[in-house]
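> Fold the following and give me the result.
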Amino acid sequence: MNFRQLIIRNLRGNFRTYAAYFISSTFAATVFYIFSLLLFHPQLKKDLSSSSGTISALSKMGLTTALVVIAILSLLFLWYTFVVFLKRRKRDLAIYLILGIKEKDLRRLLFVENALLGTIATICGILLGILSTKLLLLIAQNVMHLDHGLNFIVPPLAILLTGIVYVGIFLVISLMATSTLQGDQIVSLIKENEKPRPEPKSHWVLALLGILLLLAGYGSVFYFSVQSTTLLSLLLGVVLTVAGTMLSFHQFSVFILKRLKKRTSFLQGTKMLTISEWLFRMRDNAAMYSLITLSTSVAFVGIAVMMAIGSTSFSSIQGISVAYFFTHSTADAPVIEDKVAEINHMIEAEGYQTKTATVDLISVYIQPDSPELAEDAFFSSNGFSVMKESDYQTLMTQIGEEAEPIEQDQLLELSPNYSRRKELLSVPQSERETRLPVEIGINSIKKGEMTVVHSPSMLSLNYYGLAVVTDQTFDDWQTTLVKSGDADNYGFTWIDYPEWADNPELVSRINTQLDQENADQEEQMGALYDALGDRVDEMTDEDWAEATAAISPYVTYESKYRTFQENRQGNGIILMITILLGAVFFIFSASIVYFRLFADLDKDGAYHRSLHILGVTPKERHTVIRRQLQVMYFLPTLIALLHFVVAMAALNILVELPVWQFYSKIGGMYVIFQIIFYLVCLLRYQKDIDRYADPSDI
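Okay, here's the model as predicted:
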């Protein structure tokens, strides 16, 4: 038998051992290719760029980050599993050495085996990715809410990148792992099973400390969700939870099992065998349990948060409160009025009923050094853009919200976003109002004192410091400003209709027209600046007005659907990346458990052979096996779900979203997957153990 035949025979002979390793590696390569495909797909780049340059940049950054994360995960996973393989094949490797194979040739054998297997897995992963490309592009189109379908393509760069990364990973792992392999170490591995194992030790102080750290970590997370003042409490909660999880697996679990072992009720039948085996397995697998629990928890929380952010309910509370919003000043008010009328006509031509209104604003200031500001716990800005109460009530009625009543001497500051609103809702009005000196107008023509009320009433119109006063107060201020010649006439015009999200083509047509007109205006202004040159600095206001008379003013506007679409696309990208990364996490975690279970098959087989000789029935042995595997497969899952519950409860305090729906979907799907995986492994493991325990039945 030559060297090549030996390699092929080893791969065939260890097919069942290599199967999960091969499948997991293939899946990782497939996901890597999918991300590469999305990153290099020209049509996807174009559609996202046309929607928003920010979304296009976010997509590129997110997909690139995902590729790096998957590559790192694959490197760690493959390194771990290759080390497990060496341990699993210790008897075969020792026999090769006894038969006279050189250490150099043994290293070359293992290197070529792993490199060949990795190359095949990479090729299969790329082929599987290509075969599923059309389905994945359809999913991407829906998740990212693209207006057009994505064409089926096979980017050469995606294939090249996947091949280089994964073949490179396998080669590096093979080279590093085999270069440190020593013949004496391999021979000594075969004697490990003969060494007696001392009973695991634990201390009640460390066991109790593990539980206390977990509780302290949970408490810190809830403290952050209630206070929302600093990330320090959140980071502290994460650190304490990680430390508590690891200490609980290493100490608390062993402590509990040793206490159970002392009870006479647990020294009967298979319970004695089960607890004894649990005790040793818990010590041996504590690090693995901690790793799986923490990585699964991270995947759970990451997917749930992205599902929450990517949900329609979250996207709908982002952006402006009305369909269209135009700012104006005294100079461009007539142009904005004509433009609003034109857009109204376009919308109504499609059969929609619109409502529109123009709102005037007055600037109100508070001196930053006013001592009264120190008493205002919710101070955020010393400048306000103030509207009259009647305009505020009209807007709130249009968006389906209740307007807050205003007293004559009050200035009601509105919440610009959901987080500010939630913060203010948590305290009574008496704690969020302060008597402050105010100055009206650009030149502070009028001064006085008013009660500034920070209101949870939310109106998002891209004005930070948007506020409301009574109509009488507003009219008095406006009259004073006009008389003094300090009038700073500015404001906004809004258009709204309930079906703003039902006709993307109409919105796209309107936005394209407005954007093109603004682009033309910028081009004309640029040409004017170039033509005038240095004379611009010498021109008076009248000269400048005359020079720009033929150029339409720039139309500053916001589209609710555009913001909504950008949020959906951005969140869709993040959601898809998170789900695929979570799938890689779960597959790798399951594979680690699988490898850890079958790595000690020889030793476990010898143990069950001893039980068989002592008269333990197959049914009793199977009971012991089931209980052992249930702990191995479901204990980390239960702890991860507990961490997940705490995280979702904290998130539910921060944001009013259906987080428990996300919890039930994610947790339920993973539990179903874990049950199926457990049953498959249980059947195979029992069959292999029975072969060791009673060879005569084969």
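> going forward, measure contacts and count neighbours with C-alpha atoms only.
Will do.
> show me where the protein has strands.
324-329, 355-365, 383-388, 410-415, 433-440, 446-458, 466-469, 490-496, 557-559 (DSSP state E).
> gap between stretch 658-668 and the chain center?
15 Å (CA atoms, centre = their mean, to the nearest Å).
> And for stretch 578-587?
11 Å.
> what does stretch 255-273 give?
43 Å.
> Can you tell me what sits against it?
201-204, 207, 275-276, 278-279, 620-621, 623-624 (CA atoms under 8 Å, 6 or more residues apart in numbering).
> and the end-to-end length of that stretch?
17 Å (CA to CA, to the nearest Å).
> Quick check: buried residues in it?
Across stretch 255-273, burial judged by 16 or more other CA atoms under 10 Å covers 255, 257-258, 260-261, 267, 270-273.
> cool, stretch 1-10 as well?
Result for stretch 1-10 [16+ other CA under 10 Å]: buried residues residue 7.
> just curious, which of the contacts of stretch 255-273 is nearest to residue 88?
Distances from residue 88 to these, taken as CA to CA, are shortest for residue 278 (21.0 Å).
> So residue 584 sits against residue 29, correct?
No: in this structure, residue 584 is not within contact of residue 29 by CA atoms under 8 Å, at 10.1 Å.
> For the closest residue to residue 348 other than its chain neighbours, give me its contacts.
Leaving aside its sequence neighbours, residue 348 sits nearest to residue 354 (CA to CA, 6 or more residues apart in numbering; 6.9 Å). By CA under 8 Å, 6+ apart, the contact set of residue 354 is 344, 347-348, 495-497.
> Here is a second sequence; please produce its structure as well for comparison:
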Amino acid sequence: MTFPQFAYRNVVRNKRTYAAYFLSSAFSVMIFFVYALFIFHPDIKNGVTNLAAVQLMIAAEFIMYFFSFFFVIYSVSTFLKTRKREFGILMMHGMTKRQLNWLVFLENMMIGIGAIIVGIGLGLITGKLFFMIGSVMLDIETLSFHLSWKALGLTTVAFLLLFLFISLFTTFMVRTNKLIDLFQSGQKPKKEPKVSIFLSIISAILLIASYYLAATTTIMTLIYRILPVIGMTIIGTYFFYTQLSVFIIKLLQKNRLLFWRKTNLITISNLAYRLKDNARMFFMVTIVSTVAFCAVGTLASMNVINKQFEADYPAEIGYIAENDKPIHEQNLQQIETELTNKQVSYKTYQMPIKYVEVASSTDKYAPEILPVVSFTDYKKIAEMANFDFMEKQLKEKQVFGMKTHQLEVGDENATYTLTQGSVKVQRNNYTEHVVFPKELLENEGLVVSDKLFNELEGNKEIFTGFFIKEMKETNKLFENLVTEGTMWHYEDKPYAMTVSGTLLENQMSLFTMMLFVALLVGAVFFIAAGSFLYFRLYADLEYDRRQYLTIMKVGLTEKELKRIVTRQLLLLFFVPIIVAIIHSIFAFMALQSYFTLSIANEMVMVLAGFFIAQVIYFFFIRSQYLRNLRKVLI
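This is a model prediction of the structure:
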């Protein structure tokens, strides 16, 4: 038998242990290859939308590649720790350190090359399906399957380099201590897990504080809280597994009524060791799963953006003219003609906007010139947009802050002294609904009483709103007047304009592309998390066999064995997932600050989908694990 044949037989003999690692690596290669096929597909032309899709997929390639690097490093280092007894036997029979390193290198390269071949093969088989899904989500014509040699070469070279580097690196991780230490590595009794009460308390404080900050965040505070919350959550999670969870188990052991009941003595005693031994693995699974949940959940929540747009754009087409030049009549005439030719029914409403000077204000962000509209015109816009209007008529010196976006939040109480007549007005609230979208006005304005509006003087503009039943009917209209659905107030034009249907389509296309990318990347992360659990479970299989064999000699029944194993597997599989779900729930609570509408349904569907997948995986692994235990025990 040649040395490469010996390495190959080693891999085949340990195929059960390497299975999840191999399949996860192959799946990562497959997704990387599929994205490369999209990136190099000749039918995806350089356009704004398609270019964004390509950029997102390139970003996904980098994310998966770096994740695969750390995933493989962790996996290989775990496997090496479980093979010390095997290495001891080989060295006892004369294998040198150099030969042992060469053996580990060959095994890793065989697994890596196999994963590349299988991953690319799966990508070729499923490529057409991904192209069909992608063409729908990217809103382009059906893509024919095209095998790009660039995609094939990029995937092969990238992952060959990855596995080559890791195979070289792992040769330095092989520890050849004394033979007696290698032989006894799996038989030494485990030390009593120690716990720090101080670090346990720190863990609880960090997690509670991060949850509180996430739950109470607003759109104004989110940017300042996001990094501290992420940092506290990561540190708190690590100490939760290494300290707090073990501390809780030790408290349970002191409860004699619970601890001495039936098989709880064995189950709870093992929990402390399991938690301590698997702390890093639990931590990694939790963080990786949380990232997957949040990535998919965040983009799935964008389904509510349609309703959000309806609130942010009361008029499906908004047009504000700076003066009375003939060009405005021509533009408005073009809008009406194009809508008529497209057989789109609409209603219009025109209203004046006055710009008044502000002498002073208690609002430090108040501009020198404010746009002002009357309460009656604001009410009319809300009614034509079919908004529920419950606001009461303003008093003479009372004003509303003019909301230009549903998520805008500011200091409600402010006093303005207008230059004209030194009139003082009090702002106690913002309008319930958006008056004009943010693209049409340079500064936040005021809604004043009709009487005050008539008394005020200043430069005047005219707003013309076109109200259409279906926002999507305006998609891609008036492209000579706007760029991608908008002409901002600060652009070099004598008018500002919005076409909400085009804006919505562009926004939804971007989020759909991001969802397409996030789903596949999230799947890679989730499957990798399952792999961590799988090979950690089988790494402890020999130790578990010896332990349960000893216990069965003193009367443990098969039914009790199943109960103990099931409880321990439930801990292994669901503790990190449940913690990840809790992390994600509070992350989604922070995300809710970006929406005026509830995203709870989308969040529940995403988390429930991942949880069901984990349940199915649990029952499959449980049946396989029990079958392997029975081979020795029964």
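> Please state their TM-score.
Once superposed, the chains reach a TM-score of 0.89 (TM-score structural alignment, normalised by the length of structure 2), with 620 aligned residues with a CA RMSD of 3.0 Å.
> And the buried residues of stretch 255-273 of structure 1, which is closest to residue 96 of structure 1?
residue 273 (35.7 Å).
> Which position in structure 2 pairs with that closest one?
Residue 273 of structure 1 maps onto residue 266 in structure 2 when the alignment is built from TM-score structural alignment.
> And residue 583 of structure 1, what's its match in structure 2?
Residue 583 of structure 1 maps onto residue 523 in structure 2, by TM-score structural alignment.
> tell me the contacts of that match?
Here residue 523 of structure 2 is in contact with residue 292 (CA under 8 Å, 6+ apart).
> same thing with residue 234 of structure 2?
Taking CA under 8 Å, 6+ apart as the contact definition, residue 234 of structure 2 lies against residue 287.
> Next, count neighbours for the closest residue to residue 121 of structure 2 other than its chain neighbours.
Using CA to CA, 6+ apart and skipping the chain neighbours, the partner closest in space to residue 121 of structure 2 is residue 30 (7.8 Å). When neighbours are defined as other CA atoms under 10 Å, residue 30 of structure 2 has 27 of them.
> Also residue 32 of structure 2?
Residue 32 of structure 2 has 29 nearby residues by other CA under 10 Å.
> show me the contacts for it.
Residue 32 of structure 2 neighbours (CA under 8 Å, 6+ apart): 61, 64-65, 155.
> Most neighbours among those residues, which one is it?
Most surrounded of the contacts of residue 32 of structure 2: other CA under 10 Å gives residue 155, at 25 neighbours.
> corresponding residue for it in structure 1?
Residue 155 of structure 2 maps onto residue 162 in structure 1, by TM-score structural alignment.
> Now for its match: which residues touch it?
The contact partners of residue 162 of structure 1, by CA under 8 Å, 6+ apart, come to 29, 32-33, 36, 122, 126.
> please redo it, this time with the cut-off set to 6 Å
Residues counted as contacts of residue 162 of structure 1 (CA atoms under 6 Å, 6 or more residues apart in numbering) are residue 33.
> how far away is it from residue 121 of structure 1?
In terms of CA to CA, residue 162 of structure 1 sits 11 Å off from residue 121 of structure 1.
> And for residue 449 of structure 1?
Distance from residue 449 of structure 1 to residue 121 of structure 1, by CA to CA: 74 Å.
> ok, back up a step: can you flag which of the contacts of residue 32 of structure 2 belong to helices?
Using DSSP state H, the subset of those located in helices is 61, 64-65, 155.
> now for the residues you listed, which pair is the farthest apart?
64 and 155 (11.7 Å).
> What's the local residue count around the aligned partner of residue 468 of structure 1 in structure 2?
In structure 2, residue 468 of structure 1 lines up with residue 447, judged by TM-score structural alignment. The number of residues packed near residue 447 of structure 2 is 25, by other CA under 10 Å.
> and if you look at residue 590 of structure 2?
22.
> now it, nearest residue through space, not along the chain?
Counting by CA to CA, 6+ apart, the residue nearest residue 590 of structure 2 is residue 214, at 5.1 Å.
> Report the separation between the one you found and residue 333 of structure 2.
Counting by CA to CA - residue 214 of structure 2 and residue 333 of structure 2 are separated by 50 Å.
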